[in-house]
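Visitor: Fold the following.
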Amino acid sequence: MTTYQDGTPAPEVLRYAAFTTDPAGGNPAGVVLDAAGLDDTAMLAIAAELGYSETAFLTARDSGAPSAPARAYDVRYFSPKAEVPFCGHATVAAAVALAERDGSAPADGYVFATPAGTVPVAVDSADGTPRATLTSVAPRVAAAGADDVAEALAALGWDAGELDAGLPPRIAFAGARHLVLAAATRERLAALDYDFARLEALMRRLDLTTVQLVWRASADVFHVRDPFPVGGVVEDPATGAAAAAFGAYARELGLVPAATVLTLHQGDDMGRPGVLTVTLREGDERVRVSGTAVRIPA
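Guide: Coordinates of the predicted model:
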């Protein structure tokens, strides 16, 4: 067991790639399955040393039966620079890590108590590949101020005429806040070279976790990218929280049927392709985000 200099046991940090079956694809996440005893400083230090966009820290709640595996966990998420209220890809990674450690996931799934609210997560390995599905907290969508959109475009180096008028800017939330901006062309989305400090300043003022940049390829297929300067990361390769927020956005604006399944491709332009599945159910405001995850070899 690894220990700190003072002899205190160091927690095991697992590494998983989420929304992919390739360890070199998707979005890498750190997972600490037993974070009991770690304070904020220790968690931030682990996340910073690991350098991934987020690391999930889990603390099991009492299962109620001595021999039963815990299914409820308190979960916190840290980027290399700060704590974030919710992270989708680290949630998927953590749920798959739990299922692999336990041999299988509980039939009724896991329950993650996050700073953003309670997030149920199911894990299905019917085809031999672990696939996790998270159910978001209640989402909401709000208008984006014209001046704020203009500042975001300036930081990105985009012109207003390069936006898709059919997908207007909005701020969407499903556990974390994201500014949704839609590019009119795939080429505009692919050419991402932004002012890190300027976009970070705007995002901090608006309390945004990422900017969700999207391009609509077809009725239910989108390509997305997520600058993440507030986390100390230029770009997030696959963003489950933003995918959930985007599902709420698409439904709120009537872009998709009330019950539908969307496919989001992310990470292609970074050489880390991943696929996120977003499911909307009629009569249920919550958004479901699904994806695979695979252990990254040490």
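
Visitor: alpha carbons only for contacts and neighbour counts from here, please
Guide: Fine.

Visitor: can you map out the helices along this structure?
Guide: 40-50, 88-102, 146-156, 186-190, 196-206, 240-252 (DSSP state H).

Visitor: Looking at those, which is nearest to V230?
Guide: For V230, the closest of the helices of the chain is helix 196-206, at 5.4 Å, according to Cα to Cα.

Visitor: re earlier: CSV please, covering the helices of the chain and showing mean neighbour count.
Guide: Converted to CSV, the helices of the chain look like this (neighbours: other Cα atoms under 10 Å):
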stretch, mean neighbour count
helix 40-50, 17
helix 88-102, 26
helix 146-156, 16
helix 186-190, 15
helix 196-206, 16
helix 240-252, 26
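
Visitor: could you dump these to JSON lines with distance to P28?
Guide: Formatted as JSON lines, the helices of the chain follow (distance: least, Cα to Cα, whole Å):
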{"stretch": "helix 40-50", "distance to P28": "10"}
{"stretch": "helix 88-102", "distance to P28": "8"}
{"stretch": "helix 146-156", "distance to P28": "25"}
{"stretch": "helix 186-190", "distance to P28": "21"}
{"stretch": "helix 196-206", "distance to P28": "21"}
{"stretch": "helix 240-252", "distance to P28": "12"}
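
Visitor: One more sequence to fold, the one below, so I can look at both together:
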Amino acid sequence: MTDPSPHVLRYAAFTHDPDGGNPAGIVLDAAGLGDAEMLRIAAEVGYAETAFVTGEHDGVRDIRYFSPIAEVPFCGHATVATAIALAERDGPGRVRFATPVGEVPMETTRTAGRLVASFTSVEPRLEPMPEHVLDELLDLVGLDADALDERHPPRISFAGNRHPVLVVADGAAFDGVSFDPARARALMDEHGWPATITVLHRLDDGPDGRLRFEARNIFPVGAIVEDPATGAAAAAVGGYLRALGAVTPPARVVIAQGRHVGRPSELVVDIPERGGIVVSGSAVPIG
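Guide: You can find the predicted model right below:
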């Protein structure tokens, strides 16, 4: 008989502060859980996603992700949190996850006393954004086309999930983005976007010359309307920048997120010349 109350860990990802980053639920032993049970647990946890480790074979752990309303093909912050939880239990090293979108290898290391996890996304790809879709998105967030950054044109980017990407030129306009969650959810369901709508603002380059962005990720699920840290979107942004020639690989990009929802986070994105995008961050237990 399935345990009706499996042990759920709660971690904040892409932060060193339990009050920052993106909360994720984690069930390390979910082999006996069915889809309805995992969805129920994710809804009870109430975070953007809960990760379920459903089995292991040949050193590869099967993992699935559920938001409070549906299964999600891939979730970066919950993957990072799960890898950190395993590293705390088993020690740092390499972990391989079999996700619904393909195998995602992880590396966990200890740096300055803190565990850091890095995942390598599946092969990214870029799609054009149809004009009518761009019009719908701009209307959703209350922006005109001339508010967009000409250096970074709108696209739909995939690195595990399909994310529409908008880059806003002006910081005040970026801060002023607002949207109706129900309308955003309807638009995402209509276009088959299972994760977030990604809105970026390019900051001044860091002292090391690296590109820096701030991100807002629209993700209306239950009580959540905006995601504090989105690893899958960060990977998609890395693929987007490489495909557009906005960086010269190998390159590192830093993305700040979560300021607008009171849970600041930082995601480090490494962009190789080819292959998957590497996203790194820390995670800490909540409570």
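
Visitor: Now the TM-score, please.
Guide: TM-score for the superposed chains, counting by TM-score structural alignment, normalised by the length of structure 2: 0.94, backed by 281 aligned residues with a Cα RMSD of 1.5 Å.

Visitor: Now do the same for H16 of structure 2: its match in structure 1.
Guide: Under the alignment defined by TM-score structural alignment, H16 of structure 2 is paired with T21 of structure 1.

Visitor: what does V278 of structure 2 give?
Guide: Taking TM-score structural alignment, the alignment pairs V278 of structure 2 with R288 from structure 1.

Visitor: wait, doesn't that match sit right on T135?
Guide: Yes - between R288 of structure 1 and T135 a contact is recorded at 4.5 Å, counting by Cα atoms under 8 Å.

Visitor: Correct me if wrong: D29 of structure 2 contacts V53.
Guide: Yes - look at D29 of structure 2 against V53 with Cα under 8 Å: they come within range, at 5.8 Å.

Visitor: So which of those two has more stuff around it?
Guide: Taking other Cα atoms under 10 Å, D29 of structure 2 and V53 do not tie; V53 has more neighbours (21 against 14).

Visitor: so what's A90 of structure 1 up against?
Guide: For A90 of structure 1, the contact set (Cα atoms under 8 Å, 6 or more residues apart in numbering) comprises 18, 29-31, 54-56, 77.

Visitor: In strands, which of those fall?
Guide: If you go by DSSP state E, the contacts of A90 of structure 1 have 18, 29-31, 55-56, 77 in strands.

Visitor: In TSV: those residues, plus neighbour count and distance to G7 of structure 1.
Guide: Shown next, in TSV, are these (neighbours: other Cα atoms under 10 Å; distance: Cα to Cα, whole Å):
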residue	neighbour count	distance to G7 of structure 1
A18	37	33
A29	30	27
G30	29	23
V31	26	22
T55	35	24
A56	28	24
Y77	26	26
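
Visitor: Okay, strands next: where are they in the stretch 101-250 of structure 1?
Guide: 110-114, 117-124, 131-135, 140-143, 170-173, 177-182, 210-216, 221-228, 233-236 (DSSP state E, counting those that start in this stretch).

Visitor: Report the aligned residue range of structure 2 for the fifth one.
Guide: Pointing back at strand 170-173 of structure 1 there. Going by TM-score structural alignment, strand 170-173 of structure 1 sits over residues 155-158 in structure 2.

Visitor: go on, the fourth one?
Guide: Alignment note (TM-score structural alignment): strand 140-143 of structure 1 is matched to residues 125-128 of structure 2.

Visitor: Can you tell me, leaving aside adjacent residues, what's nearest to the residue in structure 2 that G117 of structure 1 lines up against?
Guide: Under the alignment (TM-score structural alignment), G117 of structure 1 pairs with G102 of structure 2. Using Cα to Cα, 6 or more residues apart in numbering and skipping residues adjacent in sequence, the residue nearest G102 of structure 2 is V122, 6.7 Å away.

Visitor: Is the one you found in contact with E103, as I believe?
Guide: Yes - contact criterion Cα under 8 Å: V122 of structure 2 and E103 qualify, at 7.4 Å.

Visitor: Settle it for me: which of those two has more neighbours?
Guide: Per other Cα under 10 Å, whichever of V122 of structure 2 and E103 has more neighbours is V122, with 21 against 17.

Visitor: now the more buried one: how far from P272 of structure 2?
Guide: 13 Å (Cα to Cα, to the nearest Å).

Visitor: again with M106 of structure 2
Guide: M106 of structure 2 sits 16 Å away from P272 of structure 2, going by Cα to Cα.

Visitor: Thanks a lot, see you next time.
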